[in-house]
Structure formats: C-alpha cells, structure tokens
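Student: sequence and computational prediction follow.
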Amino acid sequence: MNIFLVGGALRDHLLGRPVSDHDWLVVGATPEEMVRRGYLPVGRDFPVFLHPRTREEYALARTERKSAPGYRGFTVHASPDVTLEQDLARRDLTVNAIALPAERVSADGRFDPTPDALADPFHGQRDLRDKVLRHVTDAFREDPVRILRVARFAARFDDFTVAPETLALMREMVAAGEADALVAERVWQELSRGLMETRPSRMFDVLRACGALAVLLPEVDRLWGVPQRAEHHPEIDAGVHLMMVLDTSARLAASLAVRFACLMHDLGKGTTPADVLPRHPDHEQRSVALLQQVCERWRVPVDVRELAEVVAREHGHIHGSGALDAVGLVRLLERCDAFRKPARFAEVLLACECDSRGRLGFEHTPYPQRPRLLAVLAAATGVATDVVARAAQQAGATGPKIGEAIHRARVDAVAATGAVGAVRAP
C-alpha cells in the first residue's frame, strides 16, 4: 500500500500559492484494508475514506470507463492492481495529475518537493511553467463537468491559456450533447465557484469559445453583438460590458449574490425570440423574467435569486436616483424592501456601482448614488415607526392608513436632510 499527495495542493504549491487542503491517493489497497486501518468510508460513487485522525480524504486509485452520457455516465473500477499512472491518466488536467509520495510530507502537512521526487507522467510541471491548461488524455471527455472545471480554472489562473487541443475536445463534447446532460446541482456548483474566482469573465470566455455557454446560459450568450447604450457612457457591446461589470465585482471583492446579480442584470437586452419569452414593455421586466428562467433551470439559492431580481428590476432607477425627490426616493427604498433588508439593499447598490464602472475609462469613476442612497435609507429608518403608528391610531387611522402615515413620516425625514428637491404630495 502506497500513499501519494495529489492534485491541487501540489499544483498550488508549485505556483507559489497558498495550500488550503490535501488530497491523498492510495495505491495497492482494498476498501477492507482501509477500514481495518481505521479509515472511515464516505464515498458514494467511488471508494473515498476519511483519515482516522486528520479527517482528510484518501481515495483508492481507480480507472473510469464511459458507459452513458452525462455526469454519472461512467463505470468506476477501483482495485489494488490500479497503478499510480493509470489513476493520474483519468484526471482532468495535466497540472492536476502530479503526485508526491506521502513520506515526503511532514506530519503537519508541510512539504517542499524536488522535481525528481514528483511523479509527473503527463508533464504537468511543464504546463505549469508554460501556463497552459491541457487535458491529460482522451478520458477527459468522460465527464462533462470538466468543461465547467476548465472554464473555472481559467478564471482562477487568469494568466493561463487553454490548450488548443483541449478547447477542440470541449467543442466536440458540446456538439455530442454532453453539456445538455449536466445536472443542475453540478452546474450551479461550478458556476458559483467560478464567479468567485479572480477574473470570472474568463470562465464565460472559455464557455463561449467551446459553445457551452449557448447551451447552459443562452440568455447570457445572446448579449454579444447587442449594442449597449447608456447616458454619459460610450456605446459598447452588451456582452463585453457584462464581462467588465463581472470583473469589477471581483475587483471590489463582492459576494456571490452580488456577482450573480451583475451577471444577470441586463439579460433583457438580448435577442430572445418572442415565442420563447413574450416582449415586455421595458428591458428591466424582461430581464427579471429571463433571470427567473435561469434560476429555475439551475436551482439558484433563493437569497441569491432575490437580490438579482431587485438589481435587474431597479438598477436603472438607482442609476437615475439623483433626479428623484423625497417621495421618489422613499418609494424606491420600499420597492427594494430596503427597510426590512438594509444589508441586502447595500449589496444591491454595490451591484449597481459595478454596472456603472464596468466600462473602459470608468473603472475608477465614483458612484455617488451608493453613499447617497445609504444616507437616505439611514434618514428614513431613523423614523420611530411605532410612535408614528400609535399617533395615527389615536387619530382614528386603521390598516393601510397607518402605513401611509409611516410613509409620509419617512418622506419628511428624507426631505429634511436637504439632499433632495421639493417634496411632492404622494
């Protein structure tokens, strides 16, 4: 029985990046032997065990054979006769197919491998030096999730390129319908992780280059080639603008929900045929309808979806909020549910700032709407609504009339800040 450190820990160490966890490969063992040694079996689809002390994952060496389309369409063979090289051959990328004997790793997880100590049959070290993402063998095509993984790695290692032969293989997989067979949970898992990488636009560049974006997110894919116009901004391709907005969200260290909202906020500017989605009177409502389709398809978490819906519906009004009086500002806050969810509203404003700054020459332009609307919200939430409600009840108000009294008090509080124009009657 031989144990090797494999995968991301070695890759990141060789790149000079922090190592967050360790993946271990066991060659020459059976599941029964692992259990006898105290390892806890946890793998459902193939034999994976937790170390009795460290709780790190140890997987038995295995091979895989394609047996049907899709993510689960392969047969796993794990036995003591599977060699290290055979296991490395079924991995996705050469940079992830490097191994180091466990005896070269200290008890506290530290290691400093020399080139001669590494098992590197597929030249992953060379591709790390050349900054290339290259598939290991034709076994890559057995798992369509690898299309998404390559795209995600391109977003993480944004100075790497995808090898031409790997991109060609990904195109073949898409043409063969493999991307259509992806399950929602895995698509969202990879997309969400890619959105949180250093340069998320590269994930979509790769997905678009291999044809997978048109399959997985046609609503986004259709934005390329559509002119994007905005007041005080030069015209830009809507798809290019979207990617700049997304990268701006990464530069500002935005949350996943904000980054997803940035990706989804302008879907209504695409060219969806009317028989797929009826025309809406404005692109904001159309964007919301398309966003809802995407969220249903890929089972996007509710909190992420709801923030994206607010941004898609209200970003134009937030951009133009400088022209609103106190009444308009309070109504905007109410539509955004800002009084109940102020933290979410702050994230909505951050997404709108990313949208405004997502253009060449405007990357560092201030976005005054964000601090101004936060100040407006602070003034409006300073109203003692319980006091206003009691006074309205004492004056004989009931039901909606009490809500109207609270609304008027908030408008007066915003108007008193002096940051808006004259107050019009609601």
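Tutor: Perfect, thanks for sending it. Residues are numbered from 1 along each chain as shown.
Student: from here on, contacts and neighbour counts on C-alpha atoms
Tutor: Noted.
Student: in space, what's closest to Gly270 - neighbours in sequence excluded?
Tutor: The shortest distance from Gly270 to any non-neighbouring residue, by C-alpha to C-alpha, 6 or more residues apart in numbering, is to Leu223 (4.8 Å).
Student: can you classify the one you found by secondary structure?
Tutor: For Leu223, the secondary structure call by DSSP: H, G, I helix; E, B strand; the rest coil comes out as coil.
Student: quick one: contacts for it?
Tutor: Asp237, Ala238, Gly239, Leu267, Lys269, Gly270, Thr271 (C-alpha atoms under 8 Å, 6 or more residues apart in numbering).
Student: what about 7 Å?
Tutor: Contacts of Leu223 were listed using C-alpha atoms under 7 Å, 6 or more residues apart in numbering, and they are Ala238, Gly239, Lys269, Gly270.
Student: what number of residues lie near the closest residue to Thr385 other than its chain neighbours?
Tutor: Closest residue to Thr385 apart from its sequence neighbours, by C-alpha to C-alpha, 6+ apart: Ile406 at 6.1 Å. Look at Ile406: counted by other C-alpha atoms under 10 Å, it has 21 neighbours.
Student: so Ile406 sits right up against Val387, yeah?
Tutor: No: judged on C-alpha atoms under 7 Å, Ile406 makes no contact with Val387 at a distance of 9.4 Å.
Student: alongside the first one, take a look at this:
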Amino acid sequence: MTIYEVGGAVRDRLLGLPVTERDWVVVGATPEAMQAEGYRPVGRTFPVFLHPDTGEEYALARTERKVAPGYHGFTFHADPEVTLEADLSRRDLTINAMARSPEGEIIDPYNGQADLHARRLHHVSEAFREDPVRILRLARFAARFAPLGFRVAEDTLALCQEMVATGEVDALVPERVWQETAKALMAPAPSAFIRVLRDTGALAVLFPEVDRLFGVPQPVKHHPEIDSGEHVLLALDQAAGLDADLATRFSVLVHDLGKGITPAEELPRHRGHEARGVPLTEGLCERLRVPSDTRDLACAVTRYHLDCHRVRELRPETLLGLLNGMDAFRRPERVDGFLTACEADYRGRLGLEHRPYPQADYLREALRRCQAIEARPFVEQGLKGPAVGEAIEKARLAELARLQPSD
C-alpha cells in the first residue's frame, strides 16, 4: 500500500498558492485493507474512505470506462494492480494529473508542470471527451486562474467544440450545471467562465439567454464597449472586484437578458428591456433549479437596475415602487446585494470602471427614512386594517418627496 497526494493540492503548492484541501490516492490496497487500518468507507460508486483522524478522502486507484452518454455513463474498476499513472490518466487536465509521493517526489506523467509553467489548460487525453462536466470544469479553472495568465490550449478548445457538436453537453443535468456555475461565478475572473463556454459552443446550449446577448449593440454614449455580451462580462468582473456574494454575481450575469430579445428595428436602444428580461431570468432559474433567494434577487436586479441608476430622478411614487418591488421592507438584507449588483452594472463599461456610485447611498437613505415610519401613531389615531397601510404609504411618499434634490 502506497499513498500519494494528488490533484489540486499538488498543483496549488507548485503555483505557490495556499492549499485548502487535500486528496489522496492509495495504490496497491483493497477495501478490506483500508478498513483494517481504520479508514471509514463512504464511496457509493467506487471505493473512497475517510481518514480516521483527519477526515480527508482517500480513494483507491481506479480506472474508468465510458458505457453510456452523459457524465453518469461510466463504470469504474478499482484493484490493487491499478497503477498511479493509470489513475492519473482519467483526470481532466494535466495540471490536475500530478501526484506527490510520501518522499516528496512529484510524479508528473502527463507534463502538468510544463503546462503550469506555460500557463496552459490542457486535457490529459482523448478520454476528456467522455465526460461533458469537464467542459464546465475547464471553464471554471479558466475563471480561477485567468489572473495568473492561464489560457485554454487550442486543441483542448477544439475537443470541447466537438463534444458540443455531438450532443454530449445536452446530457448534463441542471443540478450539476448550477453547481459548477456557482463555483465559477465565485472565482476571481468569472467572465472567463462565460467566455470559455462561449468559445466551446456550450454557452448556447446551457445559457442560450446569455449567449444571445453577444453581438447585440447598445448606445455608445452609455456603453463604450457597445456589445451587450461584453458589457455583462465587464460587469461580472466588477462584481468580483466588489467581493460580491454568489446571488449578487448571478444577478449581474442575468440582469440584461431582455436586451437579447429587443426588436431589431429598435436597436441600439433597449427601451423596456428590464421588464422583458424578468421572464427570461425566471425561466433560466427554473431550468437550472437556482436557489429561490438567488432567483428572487436576480429578478429584482433584472427589473429595477435602471431605476436604481437614475434613483435621484425618480418621482416619490416610482422610488417607493422600487423599494416595494425589491421587497426591501420585508427583506432589508437583500438591499446590499441589489445595490452591489447595480454598482457592478454601472461600472461594467469600457473606460468607466472606476466611476463612483452615489446612487447606493441615496437609496439606502430613502429606505432608512421609510423604515422609520411606524404603524403605531396611525393606530392610535383610530385607523384600522387597510387604512393603516394606506397612511403608512402616504407618509413614506411625503418623506421621499422631502428627500428629493432641490435642483
């Protein structure tokens, strides 16, 4: 029995990055031998065990064989005779197919170190084509390592395009697409995830609403980058720079979906794209089974981001409608994510990445003033039922009118 550290821990250590979790492969062992050493079996499909002290995962060296379409269509073979090189050969990228021996030696049968040095994301073998999840993982690693200069190798890109053309991506289940997307959106350069998916052709299959934005023009006065898709990518990276959470970053991804269905004769203007985009955002969230809190914020940002940009110009009735529409009184914790998404959108424009966003403070002040209005004084006046709600709304409108700029 020989135990090797494998995968991301080896890669990250060579890159000088912090190692947050470690995986291990055990060569020359049987399940019975692992349990005799105190390891606890947890794997359903193939033998995986938890270390009795650290809780880290230890997997028996294994090979796999494709027997059906999609990423579930594999059989696995774990045996003491399976070599480390054979186990590493089934991995997706060369930079993930390295191991470290107990003595500290790097075992690198597929030139992962050379690809690390070249900043290249390259598949290990033709077996890459057997699992469509690997396209999502490739795009996710691009989003993680783009700031270090990593790019997808041309032949790996071509292989992914072939996989899309043969329908492999069609077999992906919504939960796995969302899982990989969520991880990628939280990476340092989430735009790279979308760009790689688009380059492979997978974006049109998995996110057709987003793919449709590319090539759609916007007024150059407001969007020097012109292209609607490019604007979304700029805004996504702004959201990452603002350290936004997942729900906020996803909201930025989908906030302009309505521009993809603007009638051609109206271009480059997009009047009403906010309302048009809401059903598209809802449909995408339903298809990918996006968590409800994330969906609700995404729909609010889609519908009201333009109102937020011009908040100082809004009539009190419209401003109150904005606060009610984002459910700010019942869900005040949603406001920060909403404002961060709007700021990322506002600054996600070529050459305008660093402009301030005073609208956020204005909207927070509007909410604070409205929240200070309580029901008790109106109840003490003898009002009941709907009359109390009407009085609160009237008082909020008066307060918002006082907030409006005098100029």
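Tutor: Thanks, I have it. On a predicted model such as this, the values are computed, not experimentally measured, just so you know.
Student: and the TM-score between these chains?
Tutor: Scored against TM-score structural alignment, normalised by the length of the second structure, the superposed chains reach a TM-score of 0.94; 400 aligned residues with a C-alpha RMSD of 1.9 Å.
Student: quick revisit: the residue nearest to Thr385 of the first structure maps to what in the second structure?
Tutor: Alignment note (TM-score structural alignment): Ile406 of the first structure maps to Ile392 of the second structure.
Student: over to Ala179 of the first structure?
Tutor: Matched to the second structure by TM-score structural alignment, Ala179 of the first structure sits across from Val169.
Student: check for me that that match belongs to a helix.
Tutor: Yes: using three-state DSSP, the assignment for Val169 of the second structure is a helix.
Student: that older thread, okay, the match of Ile406 of the first structure and Pro80 of the second structure: tell me how far apart.
Tutor: Distance from Ile392 of the second structure to Pro80 of the second structure, counting by C-alpha to C-alpha, to the nearest Å: 73 Å.
Student: how about the helices in the stretch 51-200 of the first structure?
Tutor: Applying DSSP state H, counting those that start in this stretch to the stretch 51-200 of the first structure gives helices spanning 84-89, 124-130, 145-156, 164-175, 184-195.
Student: most neighbours per residue, which of the ones you listed?
Tutor: Stretch with highest mean neighbour count among the helices of the stretch 51-200 of the first structure: helix 145-156 (a mean of 24; mean count of other C-alpha atoms under 10 Å).
Student: and it with helix 164-175, angle?
Tutor: Helix 145-156 of the first structure and helix 164-175 meet at an angle of 130 degrees, taking axes from the mean of the first three to the mean of the last three C-alpha atoms, to 10 degrees as the criterion.
Student: tell me, how many residues neighbour Arg22 of the second structure?
Tutor: By the criterion of other C-alpha under 10 Å, Arg22 of the second structure has 14 neighbours.
Student: contact partners for it?
Tutor: If you count contacts by C-alpha under 7 Å, 6+ apart, Arg22 of the second structure has them with Ala9, Glu56.
Student: again, only using 8 Å
Tutor: In this structure, Arg22 of the second structure makes contact with Glu5, Val6, Gly7, Gly8, Ala9, Glu56, Glu57, judged by C-alpha under 8 Å, 6+ apart.
Student: and the gap between Pro164 of the first structure and Leu148 of the first structure?
Tutor: According to C-alpha to C-alpha, Pro164 of the first structure stands 16 Å off from Leu148 of the first structure.
Student: just Pro366 of the first structure next, same as before
Tutor: Between Pro366 of the first structure and Leu148 of the first structure the computed distance is 35 Å (C-alpha to C-alpha).
Student: likewise Arg202 of the first structure?
Tutor: 12 Å.
Student: again, but for Met243 of the first structure
Tutor: The gap separating Met243 of the first structure from Leu148 of the first structure is 17 Å, by C-alpha to C-alpha.
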